[in-house]
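>>> here's my sequence, what's the structure:
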Amino acid sequence: MEMRPVLVAICLLLVTPITGSFWTVGSQVVMDPMLICKKTRRLKGKLADICRKEPALLKEIAKGVQVGTRECQYQFRNRRWNCTTVRRSLRKILLRDTRETGFVNAITAAGVTYAVTKACTMGDLVECSCEKTSSKGNRLSKITRNAERNKNVPTEGEWEWGGCGDNVNFGFKKSRDFMDAPYRKRSDIKTLVKLHNNDAGRLAVKKFMRTECKCHGLSGSCTVRTCWRKMPNFREVGNRLKESFDGAAKVIPTNDGHSFITEGPTIKPPSKVDLVYSEDSPDFCKPNRKTGSLGTQGRQCNSTSPGVEGCELLCCGRGYDTKVVKEKVNCQCRFQWCCEVTCNTCVVKNSVNTCR
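Modelled structure (predicted):
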């Protein structure tokens, strides 16, 4: 079996860990990414360097794919397309250039950036360490000015950079080296869109770093503060990219074929942090092997909601079935001195709606 497509698929397909040192990629069970790299001979450039020289980094990259996978499934849990990984559905999705593809690429690139950066901070990689910014030099002055402008750094009292900040620049670079390397020499529209969305995902981590500080002084005073830079919570990253997904712009290639523009002249050109796509999405209402749609039959819906999770939209107007489900729960709990909580068991009835 050729290993290169499987390796690249680690960043494109959602990866689910199973027992031992094996992974499920699409419908295939393969060995962990590090072992795949050891058996691969046709890789070139930066991707080959990571495979052959940085096995610990490769493990963190695989963790990052998991982080992106879980966040994708959370963000789309109530939509017709729910970022499913079953029956090669995602592989079919990624063969096209829809806004769903754009989100998967962005959240995966963000997850890899996040995991590698976190590993640096935790000391899990010999290739990097946390960010220890010097108290002198232009770099500090630039960070200070930007942070003060954004009101992220205290301006009262004395403070200095210190502690162990997140080395996001290293995570950003390694995410780009691994995920973008196979596509750098191409200039077709799908590649341009993919690389743009990859960077948008990474920037959703890098551009929203926050400043944390620790006070020093007698009797709890805060006369001196030590500050460092930390990544945002990954849920914030997911929320931000989901907003970009909702406002994604459709683009077309320019005449020279080396860039893209928005399809309509009245549409605002996308910034570096915006998501883009070049193909319209299917409606995902019915199963379609060609597009990867699994349909929404059997999905649970909310009969009282007018939103995307509501039965009208999620079931595509086909209607829904309702059944009453009984569930045992703890109730009438009491605290008894000392120190025990006792509860009764109650049976509650819940209505469950599923799309026809």
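
>>> C-alpha only now, for contacts and for neighbours.
OK.

>>> for the stretch 101-250 of the chain, which segments count as helices?
Applying DSSP state H, counting those that start in this stretch to the stretch 101-250 of the chain gives helices spanning 138-149, 168-180, 189-206, 234-246.

>>> make JSON lines out of the ones you listed and add mean neighbour count.
Output for the helices of the stretch 101-250 of the chain, formatted as JSON lines (neighbours: other Cα atoms under 10 Å):
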{"stretch": "helix 138-149", "mean neighbour count": "13"}
{"stretch": "helix 168-180", "mean neighbour count": "21"}
{"stretch": "helix 189-206", "mean neighbour count": "24"}
{"stretch": "helix 234-246", "mean neighbour count": "18"}
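
>>> do you know which of those helices lies nearest residue 60?
Ranking the helices of the stretch 101-250 of the chain by proximity to residue 60 (Cα to Cα) places helix 168-180 first, at 10.2 Å.

>>> report the angle between the closest one and helix 189-206.
Angle, helix 168-180 to helix 189-206, by axes from the mean of the first three to the mean of the last three Cα atoms, to 10 degrees: 160 degrees.

>>> out of the helices of the stretch 101-250 of the chain, nearest to residue 108?
Closest to residue 108 of those, according to Cα to Cα: helix 189-206, at 7.5 Å.

>>> if we can go back for a sec, and of the helices of the stretch 101-250 of the chain, who's closest to residue 38?
helix 168-180 (15.4 Å).

>>> follow-up on the earlier one: how about JSON lines for the helices of the stretch 101-250 of the chain, with distance to residue 253 added?
Output for the helices of the stretch 101-250 of the chain, formatted as JSON lines (distance: least, Cα to Cα, whole Å):
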{"stretch": "helix 138-149", "distance to residue 253": "35"}
{"stretch": "helix 168-180", "distance to residue 253": "19"}
{"stretch": "helix 189-206", "distance to residue 253": "6"}
{"stretch": "helix 234-246", "distance to residue 253": "20"}
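
>>> looking at the ones you listed, which is closest to residue 11?
helix 168-180 (6.6 Å).

>>> so residue 342 is in contact with residue 331, correct?
No. The criterion here is Cα atoms under 8 Å, and residue 342 misses it with residue 331 at 9.2 Å.

>>> Proceed likewise with the subsequent sequence, for comparison:
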Amino acid sequence: MATRREPRAQRALRLASGTALCLTVSYGLGLELSFIAPIFALFLLAKLNRPLSFKAGLGLTLVVMLTTGSGLLLIPLLRYAPVSGVLLVGLCLFLAFRHGLSGGNSLVTTFLVVGLTMISAAGTAEFALALKVISALVQGLLLAVLMLPVSHWLFPEPAGAKAPPAAPALPAQESGWVALRAALVVMPAYLLALIDPASYMAIILKSVGLGQQSCMATVRDAARELIGSTLLGGLLAILFWWALGLFVHLWMFFLWMLLFGLLVARKLYGFSPTRLSPGFWLNSLVTMIILLGLSVQDSANGKDVYSTFVVRMALFVAISLYAWLMVYLLDQYRQRRAIRQPGC
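Purely as a prediction, here's the structure:
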């Protein structure tokens, strides 16, 4: 039977169920930044079609601890020489993105960028806050890694199914420009987080996703990919919140996440073909989980969920517009430079 199964169907079911399970366990255990774990699970399930071995899972967790811990080294420089510290963070972001575009592991690139930004920004306010964020990231990844074999056990990969082809590495000159573009996309959200880490920490996660999305977007499709995915993610978060309000329960949280995950996975894996890329649908789901998780957090803290959602959504749209502007301006600059220097 396994040989006759459709690989895309298994992958869609695995992505939706694994993300929903991880979200339920994370909120059930009351983990710090509970929405981090399902986001990590979503990334792992979207990129890996085989379960990680124990050794590989442990190795990935150690890599995340090291990459996120790298942000701790930047805290003294950001406190006592802020201009130099910010410039160094920008350089590190550029190198991290270029490493991923040149054929490096995209997951490691993601965790390195998150570590450089979230940890160093939190540490400028309070060192204990940086350690708390590291703990939340590591706990979230461990839970996501544990959910990976469970998801593959529920919906195994069909025998003989081919792995999706790896993204080709960009030429050195091209990867440099695209990495610069991605670093510039992340920097404004990072500067906001330096001002008020508690309020703008989640904005960094969104900007990291936009930075990676901008690496794959062309100028023609950038507005639709970057801004459209943000708006769709916000709309999905509103619908999810309304549906969850009909009957508030942890298992209803799981069922609604499963349903929304299946709806997006259907588009992501091409069961209902559109002109939109898989990255569009993946980032829409990530945006939904971030906004939903923050709304749950606001509700638990007694804040006005709707007003904070409007402000947060406005910020998300603003950084998406900025990301599109960076894609457009850098492309225009490259075209003018190519006209002036035909040999370059």
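
>>> superposing both, give me the TM-score.
The TM-score (TM-score structural alignment, normalised by the length of structure 2) is 0.29; 157 aligned residues with a Cα RMSD of 5.9 Å.

>>> thought residue 175 of structure 2 was touching residue 95?
No. The pair residue 175 of structure 2 / residue 95 is not scored as a contact, 10.1 Å apart, by Cα under 8 Å.

>>> what residues sit buried inside the lengthiest helix in structure 2?
Criterion DSSP state H: the longest helix present in structure 2 is helix 305-340. Of all the residues in helix 305-340 of structure 2, those buried under the rule 16 or more other Cα atoms under 10 Å are 305, 309, 312-313, 315-317, 319-328, 330-331.

>>> and what of stretch 235-248 of structure 2?
236-238, 240-241, 244.

>>> sketch out the strands for the stretch 51-200 of structure 1, chain order is fine.
For the stretch 51-200 of structure 1, the strands defined by DSSP state E, counting those that start in this stretch cover 158-161.

>>> which residue is nearest the centroid of structure 2?
residue 209 (4.3 Å; Cα atoms, centre = their mean).

>>> OK, contacts around residue 149 of structure 1?
If you count contacts by Cα atoms under 8 Å, 6 or more residues apart in numbering, residue 149 of structure 1 has none.

>>> how far away is it from residue 211 of structure 1?
According to Cα to Cα, to the nearest Å, residue 149 of structure 1 stands 12 Å off from residue 211 of structure 1.

>>> just residue 349 of structure 1 next, same as before
Residue 349 of structure 1 sits 47 Å away from residue 211 of structure 1 when distances are taken as Cα to Cα.

>>> those two: which is more packed in?
residue 211 (18 against 11; other Cα atoms under 10 Å).

>>> wait, the more buried one touches residue 229, no?
Yes. Judged on Cα under 8 Å, residue 211 of structure 1 makes contact with residue 229 at a distance of 4.6 Å.

>>> so residue 335 of structure 1, which of the three states?
Under DSSP: H, G, I helix; E, B strand; the rest coil, residue 335 of structure 1 falls in the strand class.

>>> so what's it closest to, chain neighbours aside?
Nearest residue to residue 335 of structure 1, sequence neighbours excluded (Cα to Cα, 6 or more residues apart in numbering): residue 341, at 4.5 Å.

>>> which SSE is the one you found in?
Counting by DSSP states H and E, the element that carries residue 341 of structure 1 is strand 340-355.

>>> now do residue 286 of structure 2
Going by DSSP H and E, residue 286 of structure 2 is part of helix 278-300.

>>> how about that helix: buried residues?
278-298.

>>> from the chain's centre, how far out does it sit?
10 Å (Cα atoms, centre = their mean, to the nearest Å).

>>> which helices and strands does it pack with?
Contact here means 3 or more Cα pairs under 8 Å, 6 or more residues apart in numbering; DSSP states H and E; on that basis helix 278-300 of structure 2 packs against helix 36-47, helix 197-216, helix 228-246, helix 250-268, helix 305-340.

>>> right, and those helices - which one's nearest residue 122 of structure 2?
Nearest to residue 122 of structure 2, of all these, is helix 197-216, at 5.5 Å by Cα to Cα.

>>> which strands or helices does the closest one pack on?
Helix 197-216 of structure 2 packs on helix 106-114, helix 120-125, helix 172-195, helix 278-300, helix 305-340, going by 3+ Cα pairs under 8 Å, 6+ apart.

>>> can you put those helices in CSV and add distance to residue 136 of structure 2?
Compiled in CSV, these are given as follows (distance: least, Cα to Cα, whole Å):
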stretch, distance to residue 136 of structure 2
helix 106-114, 12
helix 120-125, 13
helix 172-195, 17
helix 278-300, 14
helix 305-340, 21
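
>>> which one of these lies nearest to residue 14 of structure 2?
Residue 14 of structure 2 sits nearest to helix 278-300 of all those, at 14.2 Å, using Cα to Cα.

>>> in stretch 63-78 of structure 2, which residues are buried?
Across stretch 63-78 of structure 2, burial judged by 16+ other Cα under 10 Å covers 64-65, 67-72, 74-75, 77-78.
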